[in-house]
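> sequence first, predicted model second:
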Amino acid sequence: MKLLRILGGLTAAGLGAAAWGYSELTKFELKEYTLPLLPKGTLRGKPEFRLLHLSDLHMIPGQETKIAWVSALDALEPDLVVNTGDNLSDQQAVPDTLRALGPLLTRPGLFVFGTNDYWAPQPVNPFKYLLGKKREPSYVDLPWRGMRAAFMEHGWRDANQARHEFKVGNVRLAAAGVDDPHHDLDDYSEIAGPPNEDADLSLALLHAPEPRVLEKFADDGYQLSLSGHTHGGQICLPGSRALVTNCGIDRDRVQGLHDFGPMKMHVSNGLGTSKFAPVRIFCRPSATLLKITEVD
C-alpha cells in the first residue's frame, strides 16, 4: 500500500507539472538588451537601431494567442526583423505563420531555416532528449517553398547559404547565414570571409548555435550572431537553468546574450515547441528586441 501511495503521488506530481508546463506555452515574454556596436555618428541623432529577433514559432493551425502576440510586436517599430527558423510544426501551418508575421513582413527582414521548416515533427522520446542525443528528422516534407516565396515577395532576404549587404536607414548592414548546422545542412565555405569593412553592423545567422560554425563567424570578424533552436532549454530547473541544449553549445549559453570569443551571441528561447512536446518548464516562450547603439 505504501508503494502504491508513493507511485500515486509521483503520478499526480507528474501530471501537475505537465499541466503547468502546458499552461506556460502562451505566457509570451519580450526580452530586451542594449548593445553598443555601431560606430559613432552612425545613427545621426536616433537613440538606437532596433533589431527584433524571432525564432522557433513551431506554428500549429489555430494558435490564435500566439498569432496575436507575434503580430503585435510590430508596434515596437523594429528597424530590422531577423527570423532564425523552425517556423512550422504542421503541414497546414503556413497560412497562420504568415498571419502571425504579417505586419512584420512589411519591415526589412532576414531569415534562415531550421529542419522543422523543411520536415514535419515527429513524436519525441523524452529520454533521448534528456540525454542530449540528436534525433533523426522525419523527412516528411513541409510546404517551406511557399513560405519562403511569401517571405521574399514581401522583401525579406533569404540568408540560407548567402551573404547580403544593404542599408536600413543610416545603418549599413553586412549579413551572412548558413542552413541548419544541427543536421549538417550548412557549408560555411560558401559564405566564408570577413564582412565588408565598410559595414556599420555585421550579423551572423544560423538556426542552431553550433560552436563549430560560430567559431568561423567569430574568426571572420562578425559582431553579432543570432540563433534559436534550443528553446532556451525548454525543460529547465528554477532560474531557467537548462538541463540540455539539444546542440553543441554549453548550458550556460543556451539562451540570451553572451560572448562567443570577440563576437556577441544571442540565442532565442523561441516562441513555440514541437506539437509532440507541448510543455515548457521555467523557460517561457519569448522574442527579443536588441537595441543596437553607438559605441561610447
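Yes, it's here.

> alpha carbons only for contacts and neighbour counts from here, please
Will do.

> so which residues make contact with the longest helix belonging to the chain?
Using DSSP state H to define each element, the chain has its longest helix at helix 2-23. When contacts are taken as C-alpha atoms under 8 Å, 6 or more residues apart in numbering, the neighbours of helix 2-23 outside the stretch itself are Pro278, Val279, Arg280, Ile281.

> the residue nearest to the last one when sequence neighbours are not counted: neighbour count?
Spelled out, it's Ile281. Distance criterion C-alpha to C-alpha, 6 or more residues apart in numbering; nearest residue to Ile281, sequence neighbours excluded, is Ile235 at 4.6 Å. Look at Ile235: counted by other C-alpha atoms under 10 Å, it has 21 neighbours.

> shouldn't Gly268 be in contact with Gln234?
Check again: residue 268 is Ser, not Gly. No - applying C-alpha atoms under 8 Å, one finds Ser268 not in contact with Gln234, separated by 11.2 Å.

> second structure follows, compare the two:
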Amino acid sequence: MRALPLAALGTAGAAAATVAAAHVWARHVEIHRYTVREQELRILPPGARTIRVLHISDIHLVPDQSRKLDFLRHLATYRPHLVIDTGDNIASAAAVPVLAEAIEPLLRRPGAFVMGSNDMFAPVRKNPLRYFLPDARPAGLTERTDGDLPTQELARRLGEFGWKDLTNTRATIELGGLEVRLAGVDDPHLERDRFPDPAPVEPSAPEHGNVLRLGVAHAPYRRVLDAFVADGAELVLAGHTHGGQLRLPGYGALVTNCDIPREQARGLSIWKGVPLTVSAGMGASPYSNYRLFTPPEATLLTLRARRPD
C-alpha cells in the first residue's frame, strides 16, 4: 500500500483537529453562551406607547442545568410588558416545578404560550443525520396521542398566574390601552395545528383603534405562517428550529427540521409582508446538547408606534 504524502497527512490532521475543536466548543462552550437578541419593530398603531415583548422558546430544561436556570431568572430584569413562550420547555417530567420556580417573576406578567412536541414526549436518542432527510420525524410520531410527559401539569403551571394557553385558540390581553389579539395553534410538527375559528364580530361595536394582532406557533411550517398572514397577523412568533443548531459561516443553518427556508431559521425576517421572528431557543435535546455558531437565546422585541404617513 502506498503511503500518503506528508502534505496530505498534514491536511487531514488539520481537518481532524478543526472538527475536534468545533465539537469541544459546541458541546462545552457555546451551549452555555446565553444571550438576549434585541430587535425593534414599528408595528403599533400611531400614538401607542412602546411595549417590550420577551420571546422565549425551546428551553429543553432538565433540573440540573444551573446556568440555564440562572439565565431564565435573569430575564425578569428586562421587565417585559408581555411574554410569549413558543414551546419545548422541558426535557423531563422533573423539570416542570423547577421551570415554574425559575420563571415565576415572568409568569406574573401578561403572557401566552403554545406547546411543542418536547412538552409531550420525552427526548430519545436519535441519529443526527436523520435531520437531513426530507422528513426527520420518526415513523408514527404524528399519530401518537399518548405523550409521556406531564403536559397538563406544565400547562397548569404556565397558566396559574394568567398566561393564556393558545392551543388552537384565540385570546386577548389588554396592555395599558393596547388590545393584543392572539391566535395560536398546537404543534405543527406533530400536525396538531387546527387554526382557530375567526373571532366573533359584533356589528354594533366599532373597531378598536389600538389593536395588535399576533400569531403564535411552535414550529414555523409554511402552511401555518400562511394562515396567520391570511388571518391579519401583524407579527408572527415561532421557535423549534434552534436556529439550525449547527450553522456554518457564509452558509447559515444546515437544517431547520421543518419546511421554512434555511435563511429564515433564526431571527427577524418577513413572511409575505408580515414580520416573522423565529427564536433560536435556549437549549437542545440532552442527547444532542451542543450548538455551533448559534448560541442559546431569548428575544426582546421592542415594539413602537408606526410613524405617521
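Arrived safely. Note that this is a predicted model, so its numbers are computed, not measured.

> please enumerate the helices of the second structure.
In chain order, the second structure shows helices spanning 6-28, 66-74, 95-102, 104-107, 151-159, 222-230, with DSSP H as the criterion.

> looking at those, which is nearest to Gly252 of the second structure?
Proximity to Gly252 of the second structure, assessed across the helices of the second structure by C-alpha to C-alpha, is greatest for helix 6-28 (15.3 Å).

> so how far is that closest one off the chain centroid?
Taking C-alpha atoms, centre = their mean, to the nearest Å, one finds the center of helix 6-28 of the second structure at 32 Å from the center of the full chain.

> same thing with stretch 47-63 of the second structure?
Once both centres are worked out by C-alpha atoms, centre = their mean, stretch 47-63 of the second structure turns out to sit 9 Å from its chain's centre.

> again with stretch 285-292 of the first structure
Distance, centroid of stretch 285-292 of the first structure to centroid of chain: 10 Å (C-alpha atoms, centre = their mean).

> where does it end up in the second structure?
The alignment of stretch 285-292 of the first structure onto the second structure (TM-score structural alignment) covers residues 296-303.

> mind listing residues that contact that stretch?
Residues outside stretch 296-303 of the second structure that contact it (C-alpha under 8 Å, 6+ apart) are 30-44, 50-57, 279-283.

> for the longest helix of the first structure, buried residues please.
If you call a residue buried by 16 or more other C-alpha atoms under 10 Å, then helix 2-23 of the first structure has these buried ones: Ala18, Gly21.

> which position in the first structure pairs with Gly47 of the second structure?
Residue pairing (TM-score structural alignment): Gly47 of the second structure is matched to Gly41 of the first structure.

> related to what we said a few turns ago, ranking by neighbours, what's the top pick from the contacts of helix 2-23 of the first structure?
When neighbours are counted as other C-alpha under 10 Å, the busiest of the contacts of helix 2-23 of the first structure turns out to be Arg280, with 26 neighbours.

> test my guess that the residue nearest to Ile281 of the first structure contacts Leu243.
Yes - under the criterion of C-alpha under 8 Å, Ile235 of the first structure lies in contact with Leu243, with a separation of 6.9 Å.

> tally of neighbours for the match of Gly47 of the second structure?
If you count neighbours by other C-alpha under 10 Å, Gly41 of the first structure ends up with 11.

> my guess is it contacts Glu294, does it?
Yes - taking C-alpha under 8 Å as the definition, Gly41 of the first structure is a contact partner of Glu294 at 7.4 Å.

> just to revisit the earlier point, quick one: contacts for the match of Gly47 of the second structure?
Taking C-alpha under 8 Å, 6+ apart as the criterion, Gly41 of the first structure is in contact with Glu294.

> quick one: buried ones out of the contacts of stretch 296-303 of the second structure?
The neighbour count (16+ other C-alpha under 10 Å) marks 30-34, 36-37, 43-44, 51-57, 279-283 as buried among those.

> strands along the stretch 151-296 of the first structure, start to end?
For the stretch 151-296 of the first structure, strands defined by DSSP state E, counting those that start in this stretch occupy the ranges 157-158, 162-168, 171-177, 201-205, 224-227, 236-237, 241-242, 256-260, 263-267, 286-294.
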